[in-house]
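Participant: Sequence and predicted structure below; questions after.
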Amino acid sequence: MPTTSPEIGQSIAAAGVKTNYHDQGRGFPVILIHGSGPGVSAWANWRQTIPLLAQSRRVLALDMAGFGYSEPQADGAYSLERWVEQAVGFMDALGVEQADFVGNSFGGAISLALAIRHPQRVRRLVLMGAAGLEFELTPALDAVWGYTPSVENMKTIMSTFAYDDSLLTDDLARLRYEAGMRPGVQEAYAAMFPAPRQRWISALASPEADVARLPHETLVVHGRDDRVVPVSNSQRLASLIPRSQFHQYGQCGHWTQIEHAARFARLVNDFLAEADAAA
């Protein structure tokens, strides 16, 4: 992929990880953490969300270690703890004391764990199609984490993400395939979630007792037709988190931020604006 790719933003060292990130807008910061699909990056995940939120706040979207254009872990070892450390190190490197967090799927698990471990660093929390609790591995998630590289396999994987098949173009599948084929990227991805994969759901899960003690105002969002992470996971999150609200989109799969881009951004912005007004 050429170095002019829009996926490449700025670079900073975050807890020892050379981290690629995007920084747009002004105001109270919101940090966006992407999911764990093959070929994913912050830009691929949030390209429609970033400009909409950046109209009223500072938007920071980073590639987690081993994804996108951030460097992989030198020892090939990945864990929830290390990704949380990277996110906190990212805040420290930019001098951001506190931020709102929006986490998608795998990114929801990271955001949730960060809020539990570092509650003072989080103002409000948005969990979208989030992991972060124990649930039974779905066939779709097993296929996503078990992806082997080909354009055809990428298109099959992407079909599990969206409710609306019109989003799944050959060009998009090829772009995601090519992104995942850059040197070291597929090797890093294969090292993260090897079979048997139920254990990686457990590894990303936070204890329910800790979730139930979260003090943060939290917006939980899920697509009703999600085949990757079951909507029941978000229903449980919302029932556990004391200061939470739950929003479900019909005719929507795992890609809420893409399939309902404008509605999702408006919902998130309104939720975060309540805290802006109270500040």
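Facilitator: Okay, I see it.

Participant: going forward, measure contacts between C-alpha atoms and count neighbours the same way
Facilitator: Will do.

Participant: Next, the contact list for the nearest residue to residue 247 once chain neighbours are set aside, please.
Facilitator: Of all residues not flanking residue 247 in the chain, residue 221 sits nearest, at 4.9 Å (C-alpha to C-alpha, 6 or more residues apart in numbering). Taking C-alpha atoms under 8 Å, 6 or more residues apart in numbering as the criterion, residue 221 is in contact with 126, 127, 128, 129, 234, 246, 247, 248, 249.

Participant: roughly how far apart are residue 221 and residue 238?
Facilitator: Distance from residue 221 to residue 238, counting by C-alpha to C-alpha, to the nearest Å: 9 Å.

Participant: now do residue 54
Facilitator: Residue 54 is 27 Å from residue 238, by C-alpha to C-alpha.

Participant: out of these two, which sits in the more crowded spot?
Facilitator: The neighbour comparison of residue 54 against residue 238 (other C-alpha atoms under 10 Å) goes to residue 238, with 22 against 19.

Participant: quick one: contacts for residue 89?
Facilitator: 13, 14, 15.

Participant: sec struct for residue 23, please.
Facilitator: strand (DSSP: H, G, I helix; E, B strand; the rest coil).

Participant: How many residues are close by it?
Facilitator: 16.

Participant: Not counting sequence-adjacent ones, nearest residue to it?
Facilitator: residue 60 (4.8 Å).

Participant: all helices of the stretch 1-150 of the chain, in order?
Facilitator: Counting by DSSP state H, counting those that start in this stretch, the stretch 1-150 of the chain has these helices, from start to end: 42-46, 49-53, 80-94, 106-117, 139-145.

Participant: just checking, what packs against the second one?
Facilitator: Identification of packing neighbours for helix 49-53 by 3 or more C-alpha pairs under 8 Å, 6 or more residues apart in numbering; DSSP states H and E yields strand 58-62, helix 261-278.

Participant: put this beside the first:
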Amino acid sequence: MSGARPDVARTRLPDIEERTVRGAGRETFVREAGSGPAVVLLHGSGPGTTGAAWERLMAAMAPDFRVIAPDFVGFGRSRLLPGAESDGTHPYGRRVWTAQVLELLDELALDRCAVVGNSMGGAIALSVAHARPRTVTRLVGIGTLGLDMPLPPGLDQLWSYRPGRAAARELLELLHVDEAFRTDEAVEARLTATLEPGPRQAFAAMFPPPRERWVRDLALTPDELARIRVPTLLVHGAEDRVVPLEDSALRLLHLLPDVRAHVFGACGHASPVERPTELHRLLTDFLGKP
């Protein structure tokens, strides 16, 4: 099987505004499209990943929502400013990325918004909802991290990535069940994205071994999770090898007070890519089409 799925190929990308928002100690690169209730989309921790990973979902949502997709610091075109981490702490992780999103909400004057996070972005979405319960109206975690678990082998492979054509192909095989998303063109695109000097250097320093500590760093405690009372939707691929279903969504169903879940069969870690049309329907139903 090769080539893109028809529903992906037909999606028309909207006009996306790009800008840099400068805050305290950091610059956040943001993509924005549409109008209506605000939805903030938080990307995952895959090498070469940026807010651009959401562009097809942004295309589908823009007619009804104001969709905002930032790059986390260390990814894409977001960066810490010199001296921002002068206290010697690790310049990445839950604390830094949560503060970045909260600062962005303030800079954009968003006093009400939904937050959708994929993988690591899901952990930060949970963290933001815990920090700002009166701001977050709805919460979605897709293949989400955010609770303590043994380091999954697939996540260890993802975080230990070093650029190379063979490694890029192995990464796509890890992320996708559907061979349509593991083409030679996709391999070259992933390789090119991971060769960008700034993000490449940042990623190499982001998750050094022992990597179990970064899973713990992104995890909320059971008490913190219990305090997140915003309606929450969990979306997961049944064959997710990066964040296994049984270690994430199935456990969160017992820890979050107002939660529901949808599982895609024959789907891996990248359901926004593999199931964009179905995911859009899920999100529109859950977020409430204006």
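Facilitator: Arrived safely, thanks for sending. Please read these numbers as outputs of a predicted model, since none were measured by experiment.

Participant: Return the member of the contacts of residue 221 of structure 1 nearest to residue 32 of structure 1.
Facilitator: Nearest to residue 32 of structure 1 among those is residue 126, at 9.4 Å by C-alpha to C-alpha.

Participant: Map that closest one across to structure 2 for me.
Facilitator: Aligned by TM-score structural alignment, residue 126 of structure 1 pairs with residue 140 of structure 2.

Participant: surely residue 219 of structure 1 meets residue 244?
Facilitator: Yes: Residue 219 of structure 1 lies in contact with residue 244 (C-alpha atoms under 8 Å); the separation is 5.7 Å.

Participant: out of these two, which sits in the busier spot?
Facilitator: Counted by other C-alpha under 10 Å, residue 219 of structure 1 and residue 244 do not tie: residue 219 has more neighbours, with 23 against 18.

Participant: Counterpart of that one over in structure 2?
Facilitator: In structure 2, residue 219 of structure 1 lands on residue 233 (TM-score structural alignment).

Participant: residues in contact with that match?
Facilitator: Contacts here follow C-alpha under 8 Å, 6+ apart; on that basis residue 233 of structure 2 touches 139, 140, 141, 259, 260, 261, 262, 286.

Participant: which of the residues you listed are also in contact in structure 1?
Facilitator: Compared against structure 1 with both residues aligned by TM-score structural alignment, their matches' C-alpha atoms under 8 Å, those retain 139, 140, 141, 259, 260, 261, 262, 286.

Participant: And what about the counterpart of the fifth one in structure 1, helix, strand or coil?
Facilitator: When you say that, I think you mean residue 260 of structure 2. In structure 1, residue 260 of structure 2 lines up with residue 245, judged by TM-score structural alignment. Classification of residue 245 of structure 1 using three-state DSSP returns strand.

Participant: Tell me how far the residue lying closest to residue 245 of structure 1 once chain neighbours are set aside lies from residue 166 of structure 1.
Facilitator: Leaving aside its sequence neighbours, residue 245 of structure 1 sits nearest to residue 219 (C-alpha to C-alpha, 6+ apart; 5.2 Å). Plainly put, residue 219 of structure 1 is 28 Å away from residue 166 of structure 1 if you go by C-alpha to C-alpha.

Participant: got a list of what residue 233 of structure 1 touches?
Facilitator: By C-alpha under 8 Å, 6+ apart, residue 233 of structure 1 lies in contact with 130, 131, 133, 135.

Participant: Return a ChimeraX selection command for the buried portion of those.
Facilitator: To isolate the buried ones among the contacts of residue 233 of structure 1 in ChimeraX, judged by 16 or more other C-alpha atoms under 10 Å, type:
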select :130,131,133
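
Participant: Turn the contacts of residue 233 of structure 1 into JSON lines, columns for distance to residue 179 of structure 1.
Facilitator: Formatted as JSON lines, these follow (distance: C-alpha to C-alpha, whole Å):
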{"residue": "130", "distance to residue 179 of structure 1": "23"}
{"residue": "131", "distance to residue 179 of structure 1": "24"}
{"residue": "133", "distance to residue 179 of structure 1": "29"}
{"residue": "135", "distance to residue 179 of structure 1": "29"}
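
Participant: Run through the strands of structure 2 in chain order.
Facilitator: 17-22, 26-33, 38-42, 66-70, 79-80, 113-118, 136-142, 232-237, 259-264 (DSSP state E).

Participant: could those strands be laid out in a markdown table, adding distance to residue 173 of structure 2?
Facilitator: Output for the strands of structure 2, formatted as a markdown table (distance: least, C-alpha to C-alpha, whole Å):
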| stretch | distance to residue 173 of structure 2 |
| --- | --- |
| strand 17-22 | 31 |
| strand 26-33 | 28 |
| strand 38-42 | 23 |
| strand 66-70 | 25 |
| strand 79-80 | 29 |
| strand 113-118 | 18 |
| strand 136-142 | 19 |
| strand 232-237 | 14 |
| strand 259-264 | 17 |
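
Participant: before we move on, back to that, which among the contacts of residue 233 of structure 2 count as buried?
Facilitator: Judged by 16+ other C-alpha under 10 Å, buried ones among the contacts of residue 233 of structure 2: 139, 140, 141, 259, 260, 261, 286.

Participant: so who does the corresponding residue of structure 1 for the last one touch?
Facilitator: What that stands for is residue 286 of structure 2. Counting by TM-score structural alignment, residue 286 of structure 2 lines up with residue 271 in structure 1. By C-alpha under 8 Å, 6+ apart, the residues touching residue 271 of structure 1 are residue 219.
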